[in-house]
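Asks: starting from these lines, generate the structure:
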Amino acid sequence: MTDQSTKELDCALCIVGAGYAGLNALNAAAKYLPAGARVVVLDRNATWGGQWIDQYRFVRLHQPHRLFVAGDQPWALDAPPEHLATHGEILDYLTSVPRISAAELEVDARFGHEYRSHSVDRGRVLVRARDAEGRALGVRADRLLIAKGFDITIRPPFPIASDAVESLSVTDPRVADAAAAATPAPLVVIGSGKTAMDCVLHLVGLGTRRPIHVVTGRGSYFMVRDTCFPTGWRRHVSGLMSNTSFLETARLYEGGEGAAVYRWHLERGYMHSVFPDPGSYMLGQLSTAERTTIAAAVAAAHRGHLVDVVGERRPRMVLRCRDGELREVPVAPGATFINCTNHLEDRPHRPVLTDGGLVCAPQLALVFSGSSAYFATHLWYRDELGSLAGELRRPDWNAAPLAIAPRATLVLLANMLRMIPRLPRRIAAAYLGDFNLWYPPHRRIRPILRLLAARSMIEAKAARWATLRYSDVPAAQGEQSRSPGIAPSGA
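Replies: All right, here's what the predicted structure looks like:
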């Protein structure tokens, strides 16, 4: 029961998360809920969009915009197929999803409210939330879907001891002012992933005359966007389909950092890097032209992870090298450091299905948050999730940096080969976020057949190298169900 001072809502479905994962879940759930059914959406942000709301304004999608979707809802944007959507375009699309995908439902978005916990009461789920002022909100729902996705938080400015330099977050509008400043002191980009590469391109686009330095950390590989998404007639004869890349990754991975996997992609021109000998890969994409522009623009690349900047008259960067040793690198007074370090964090996980099947938490069962939510929600409403939820593997974000992607690929393939066959073909065919849709139908057939034929190999590799499951431990402390005596369904 809720306290008498707690406001309580009633609904058919409560979704936690108004970002990419939550909107994919809403798109799928709308196929099963009756017209007029109420869906309450809880999110700590002020509107739809999740992490995209606070992202840096010059962000663009990795992939062509029409492959970044909520389920089966296409874009209405008048742009070439290969267009990389901008920050505003992404938010416009995401904001349109409730209006279009859930047009027949009563969607009650409670922004500024954070999910705290839930319990089961008389066959329904009682969800507890609070707003920023601490006011409680209760939601009594037939079902609860926790769709937080990656739950990304934007990094603040890098903490620096020296007052002789400036430190900014990549989202700070003063980045543009720093780029325009008339000083020979460098702009120092911290990081070498997609955010950092976007930042360098942005600084170049602003026409900065300041030298650009990059503190590269481990350095990062990128897929070559030109070969993943070739344009025009090349889609019919060339390019690397994601199913082919995933299958070759599974075939070649034999533990460790997966040297054979990277060698296969590099030798065929499917993968590249801006800085030599990179030590990580997080599924980012970079075109050949972008790589060339960045390489030409960077005046100095400093290998290592930034620890601090010390000294006032003669400031020095303190870097931690791969071998763990610290070294100091002089930097000019007045330098501006821009924090573009990794925004992903390893969040506590929970079972995919709990509370007798009333609560679903797709998380990253298919590695990508949108597809995970879309397919898990369909399975959930069709009563197909309970028998396989306990077997779903989860990515290991704490693996060695170069091992993360190959092992995540095994998770993706193993779970996909369990989940998709449980659904009617029309549901998988309707999903517009499949990267393979970039290619004409006749080119997609062979990779799919090869994947199906390799099922035993994939499962054997996953059993050895992707051993973590969402059912491994109870729900995360502070977010777990308070309903005693109810075992996770499918465990």
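
Asks: could you use CA atoms for every contact and neighbour count after this?
Replies: Fine.

Asks: dump the residue contacts of Val473.
Replies: Val473 sits next to 350-351 when contact means Cα atoms under 8 Å, 6 or more residues apart in numbering.

Asks: let's see this one next, to set against the first:
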Amino acid sequence: MRQMETDYLIVGAGAVGLAFADTMLDEDPDCHITIVDRHSKPGGHWNDAYSFVALHQPSATYGVNSMELCPDRVDTHGHNEGMYPLAKHSEILAYYGKLMNERMLPSGRVSYLPLTDYVSKDGKEHTVRGILSGDEKTIHVRRKLVDATWFQTSVPSTHKPSFEIAKGTRFAIPGDLPGLWKERDNLPSHYIVLGAGKTAMDSVVWLLESGVPASKIGWVRPRDSWMFNRALLQPAQARIEGLIEFQQALVETAATSETGDEMFAKLGERGVMLRIDPDITPKMFHFAVISQGEIDMLRTVEQVYRQGRVTKIEPGAMHFADETVDVPEDTLFIDCTATAVPFEARDNARPIFEGDRITIQVVQAPFVPYSAALAAFLEANFDTDQERNALCPPAPLTDSTETYPYAVMANLFSTGILSANPKTNAFNARSRLHPTGPAITKLIAEGSPKLAGLQEVGAAVEKNMPGVIKLGMKAKAIHEGAEQTG
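Replies: Presented below is the predicted three-dimensional model:
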């Protein structure tokens, strides 16, 4: 068994682990980092994602602090036309490959062990094992273990369906769809998408854009979801007015609502939230972002099944708990039921900093890479776990309309805490991953008239905060009740 030494052992070379490592390289020039990951290339779950996936959020605030993800330009066609780019699957993997090969490894301060499992810990000695070789190494960790796997991101290619699949059933995951050209002589006459989340939406859009008529697509949607309107969530340096409108709408609707559903209805009226079916009141909210163009396409699919979750699929039939639905014999069922972030992980929330362990969690929902970079900054610039944890209580991982106001309240509290500390306020001002920090810094330096809008939203937050807290605490009680019974 070979032995290595390192200061920080990071488990996971995805968006979380790499954002932490990138910031740590800048904030602590003396530290050494070792990264272990099960995949053969950096990028974490992006290695397993379907080829036509793209970011929901603008690329301007995704990735790592030291390197831009996409050119700062506006898309000129497609359902994202007129808005800033959303990095695609291949671009994201290339980005993380470039980060590893052109920044991290050449620094001489990063060791990268791909195709490697983290096995166990015994004091400061940690064991890892090569997946293909079976060889074990002991890594002596001088400082801390960094767990970058808390989110347990699930994608269709690594997800096990919870329903029965009868022999002979035509079954696919989204990643299989681009390969349908190989079956040009045996294409299905009908397609049914299983799942209501953003993966299912992506798959429906792909089918439509690839020429499948909407009449040949069915969609099992047990629950509908509200989604952020992407038009308002453009990069702050380009369209801070939209972010101002968004933040003001959040606090004003929260302060004047008795329930999360009422808040969402008001946000829908203001165009801040979008939904596919205007006649259905969504109960789900997973922080997805969508454009009106995508919504318009999704609405063309009229064959929607709302009987609940599928229990079995077979040629010619689809079974629910209390009903069986006949479908064409050669229907291709497309499984989109994997949950990108398993919300049961919220039950495992713990302090981010605990002695010789850092468990990276979301600090401001849904900004995952920013939260990881902030954790690295806190590790390098504050002396005690008590100080660090006071600055970054984990944000609640809410998943419903009734609990989302708790996340809104928590994000505002977090913003106040970080703004009040000179060190973290300065970090946010220069962090590329922060949604507004660098843009506001630039506006201040320029003396921009847009600062008036920021002052207005600040006043709106202050005025409405009592109402935000009132609704947020109601939502917190619901959220914590769900944890106890989930």
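
Asks: His479 of structure 2 is in contact with Thr398, isn't it?
Replies: Yes: at 7.0 Å, His479 of structure 2 counts as touching Thr398 under the criterion of Cα atoms under 8 Å.

Asks: which residues do those two both contact?
Replies: Between them, His479 of structure 2 and Thr398 share the contacting residues Tyr406, judged by Cα under 8 Å, 6+ apart.

Asks: look at Leu94 of structure 1 and give its secondary structure.
Replies: Here Leu94 of structure 1 is recorded as helix under DSSP: H, G, I helix; E, B strand; the rest coil.

Asks: which strands or helices does the helix or strand where Leu267 of structure 2 lies pack on?
Replies: Assigned by DSSP states H and E, Leu267 of structure 2 belongs to helix 260-269. With contacts taken as 3 or more Cα pairs under 8 Å, 6 or more residues apart in numbering; DSSP states H and E, helix 260-269 of structure 2 sits against helix 236-255, strand 273-274.

Asks: where exactly do the helices run in the stretch 151-300 of structure 1?
Replies: 174-180, 194-205, 225-228, 234-237, 242-252, 259-267, 288-297 (DSSP state H, counting those that start in this stretch).

Asks: the second one vs structure 2, average offset?
Replies: Yep, that's helix 194-205 of structure 1 we're talking about. Superposed on structure 2, helix 194-205 of structure 1 shows a mean distance to its aligned partners of 1.1 Å (mean Cα distance after the TM-score superposition for structure 1).

Asks: output the residue interval of structure 2 matched by that helix.
Replies: Aligned by TM-score structural alignment, helix 194-205 of structure 1 corresponds to residues 198-209 of structure 2.

Asks: buried set for that stretch?
Replies: Residues 198-208 are the ones in stretch 198-209 of structure 2 that count as buried (16 or more other Cα atoms under 10 Å).

Asks: give me the contact list for that stretch.
Replies: Stretch 198-209 of structure 2 is contacted from outside by 52-53, 174, 193-194, 214, 217, 288, 294, 297-298, 336-337, using Cα under 8 Å, 6+ apart.

Asks: is Ile440 of structure 2 in a helix, a strand, or coil?
Replies: Ile440 of structure 2 is classified as helix under three-state DSSP.

Asks: from Ile445 of structure 1, how far out is Ser220 of structure 1?
Replies: For Ser220 of structure 1, the distance to Ile445 of structure 1 equals 32 Å [Cα to Cα, to the nearest Å].

Asks: right, I'll call it a day here.
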